[in-house]
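K.L.:
only geometry, no sequence info:
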């Protein structure tokens, strides 16, 4: 379960705020709960997964039916305990301040089935963010991966936005970026990120260095590629459990470090798929159709293969974003 889900009628909405200590989460949540547009009478459980320097002032909030509960250890993040806390409060929604040192997957895997993350925001102190990224890259990537907005507060006029922009875009092209200055002035990132290939070409030909960007883009916006022809070099995966004439083709992609390398592939259909073997490198050309498929457990981009040419591995076998 990740951020930005479409609300269902009986869902318990979760507003998720992530970031490291002293990143500005508490201040923003306090201001949000003081805003009558957000806090107009709903019983709210404020779930805290870390203790910051600032404390919440419920008396300043227009609706004071705010019930603070704490999670001290990640093991407490389990569906039964979370439901128990919610029932104890009688709340109908959750505002969650997450511990920046905990992986988000621990939270997403343990939310009760009827809890849905409606909004996810990541806060970072611009004066320390680059150090966090250099020393704890995996935790930074974890927080950037699913958030809808990252706010760099304490941003200085002498700081290079492009340096921050590239770090965010190396993880997600859909995340909005805001820079908040010491005087409270906020600027939104308007740096354009043109894709390094022509999505309107008769055949979208991907260079080896473009695969990671293309794969993320097609998974985030598959409709953009529906009906278009694409050609790229990838490594084959076959399995007897796959439907007939079906194989997977893609690349191993590294987002932040060796530990997170994953095989990022698309489903491919070809009448001669039976001749292929796992770990073969191929140059594959075909037309993308966004459709339901067993291997996606729903809709996804399916490559209707037109041509397969055996080839060698690229100079850099693991694809990266930059």
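P.N.:
Sure, I can see it. Just so it is clear, the model here is predicted, and its values are computed rather than measured.
K.L.:
when you work out contacts or count neighbours from here on, use the C-alpha atoms and nothing else.
P.N.:
Fine.
K.L.:
any idea which helix or strand carries the most centrally placed residue in the chain?
P.N.:
By Cα atoms, centre = their mean, the chain has its centre lying nearest to residue 146, at 2.4 Å. Assigned by DSSP states H and E, residue 146 belongs to no helix or strand.
K.L.:
over to residue 180?
P.N.:
Assigned by DSSP H and E, residue 180 belongs to strand 176-181.
K.L.:
and that strand, what other elements does it pack with?
P.N.:
strand 149-155, strand 186-188 (3 or more Cα pairs under 8 Å, 6 or more residues apart in numbering; DSSP states H and E).
K.L.:
here comes the other one, which I'd like you to weigh against the first:
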């Protein structure tokens, strides 16, 4: 049975406890599931289980990083017959210690990193490796206790504090959402635009495995930019059925925000009858020229990107197989 894991990271006084307490007080996050709550640090703020909406929350404390082991986690899972796991992780511990100890059936559903805006730059300067460790896989980064005036202040190079925060996050993680909290019911999502990781002005635009989701979104949002461009990338080949022998659909499964919304994101490819010799679902690399034109696959949607392939080769699966932003 798959066990969802909700992982909350950050340093002391970063706001983790307050956020988790409030989440467990509501039915949206706590409908009474049997929940193992792993406490890996003790902050100034305490939990109040009497206020939880659901009462099946079982606290277990892990005192030392060295105590984390698969044997321990499996025993706690069996002890409480849990349906899910919440972890308040110690900011001074490496995340790999937890991931190495996770039982096979545990799956990280969400990882959130919290930081106190007043001390974040100091932590990053003095413990950069630990900060990077918490940012690199976080889906959401929350900066608490922000002050608008201070966030807008600029340094001698003209860079605002908010932009410094943004850049620190993006060096570690291009995919995470960033949220600034200024007070109760006063939050702001980071909307700073980042350059694409690939250069669309190169003679051949090479798309790495971990760039697929960003590329797919970009080619659909800005089609004309790619008209006439040469691409080289990896994906899965879909053929058979009503698809002509000289055509196939090329794409990958993409997860936008959660497991439930994984969808196949593909484009029409034209090649030769050799396309029919590949197995449905084969991983391939393609070299192709993009043309924006009508195609029956895009019926009702107007013109779309069609890849005119010059080369199609079998390939090893992409890493990871499901593309994410």
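P.N.:
Happy to help now that I have it. These numbers were taken from a predicted model, which means no experiment stands behind them.
K.L.:
so which of the helices and strands packed on strand 176-181 of the first structure is nearest residue 127 of the first structure?
P.N.:
Minimum separation from residue 127 of the first structure across those (Cα to Cα) falls at strand 149-155, 6.8 Å.
K.L.:
which residue range of the second structure does that closest one align onto?
P.N.:
Mapped onto the second structure using TM-score structural alignment, strand 149-155 of the first structure covers residues 140-146.
K.L.:
what helix or strand is residue 107 of the first structure located in?
P.N.:
Assigned by DSSP H and E, residue 107 of the first structure belongs to helix 104-108.
K.L.:
in that helix, what counts as buried?
P.N.:
104, 107, 108 (16 or more other Cα atoms under 10 Å).
K.L.:
the last one -> the second structure?
P.N.:
Yep, that's residue 108 of the first structure we're talking about. In the second structure, residue 108 of the first structure lands on residue 99 (TM-score structural alignment).
K.L.:
measure its match to residue 84 of the second structure for me?
P.N.:
Residue 99 of the second structure sits 16 Å away from residue 84 of the second structure, going by Cα to Cα, to the nearest Å.
K.L.:
ok, residue 211 of the second structure next?
P.N.:
31 Å.
K.L.:
residues in contact with stretch 59-75 of the second structure?
P.N.:
Stretch 59-75 of the second structure is contacted by residues 36-41, 93, 97-98, 100-103 when judged by Cα atoms under 8 Å, 6 or more residues apart in numbering.
K.L.:
related to what we said a few turns ago, I'd like the buried residues of helix 104-108 of the first structure as CSV, with distance to residue 235 of the first structure appended.
P.N.:
Below are the buried residues of helix 104-108 of the first structure laid out as CSV (distance: Cα to Cα, whole Å):
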residue, distance to residue 235 of the first structure
104, 30
107, 33
108, 30
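K.L.:
looks to me like residue 131 of the first structure is in a helix.
P.N.:
Yes. According to DSSP: H, G, I helix; E, B strand; the rest coil, residue 131 of the first structure belongs to a helix.
K.L.:
where does the alignment partner in the second structure of residue 84 of the first structure sit: helix, strand or coil?
P.N.:
Using TM-score structural alignment, the partner of residue 84 of the first structure in the second structure is residue 75. Using three-state DSSP, the structure places residue 75 of the second structure in helix.
K.L.:
ok, residue 75 of the second structure - how many residues close by?
P.N.:
Neighbourhood size, residue 75 of the second structure [other Cα atoms under 10 Å]: 11.
K.L.:
so which helix or strand takes in residue 252 of the second structure?
P.N.:
Taking DSSP H and E as the criterion, residue 252 of the second structure maps to strand 247-255.
K.L.:
now do that strand: distance to the chain's middle.
P.N.:
Computed by Cα atoms, centre = their mean, to the nearest Å, the chain-centroid distance of strand 247-255 of the second structure equals 20 Å.
K.L.:
and after it, which helix or strand comes next?
P.N.:
strand 263-270.
K.L.:
next, the buried residues of the strand holding residue 180 of the first structure.
P.N.:
The neighbour-count check on strand 176-181 of the first structure (16+ other Cα under 10 Å) flags 176, 177, 178, 179, 180, 181 as buried.
K.L.:
before we move on, what about stretch 180-195 of the second structure?
P.N.:
So, applying 16+ other Cα under 10 Å, buried residues of stretch 180-195 of the second structure: 180, 181, 182.
K.L.:
what does stretch 111-123 of the second structure give?
P.N.:
Applying 16+ other Cα under 10 Å to stretch 111-123 of the second structure flags 111, 112, 113, 114, 115, 116, 117, 118, 120, 121, 123 as buried.
K.L.:
quick one: that stretch aligns where in the first structure?
P.N.:
Mapping stretch 111-123 of the second structure onto the first structure (TM-score structural alignment) gives residues 120-132.
K.L.:
after superposition, how close is the matching stretch to the second structure?
P.N.:
Superposing on the second structure and averaging over aligned pairs (mean Cα distance after the TM-score superposition for the first structure), stretch 120-132 of the first structure comes out at 0.3 Å.
K.L.:
what about that stretch, how long is it end to end?
P.N.:
20 Å.
K.L.:
swap in stretch 152-159 of the first structure?
P.N.:
Stretch 152-159 of the first structure has an end-to-end distance of 11 Å (criterion: Cα to Cα).
K.L.:
now do stretch 172-186 of the second structure
P.N.:
26 Å.
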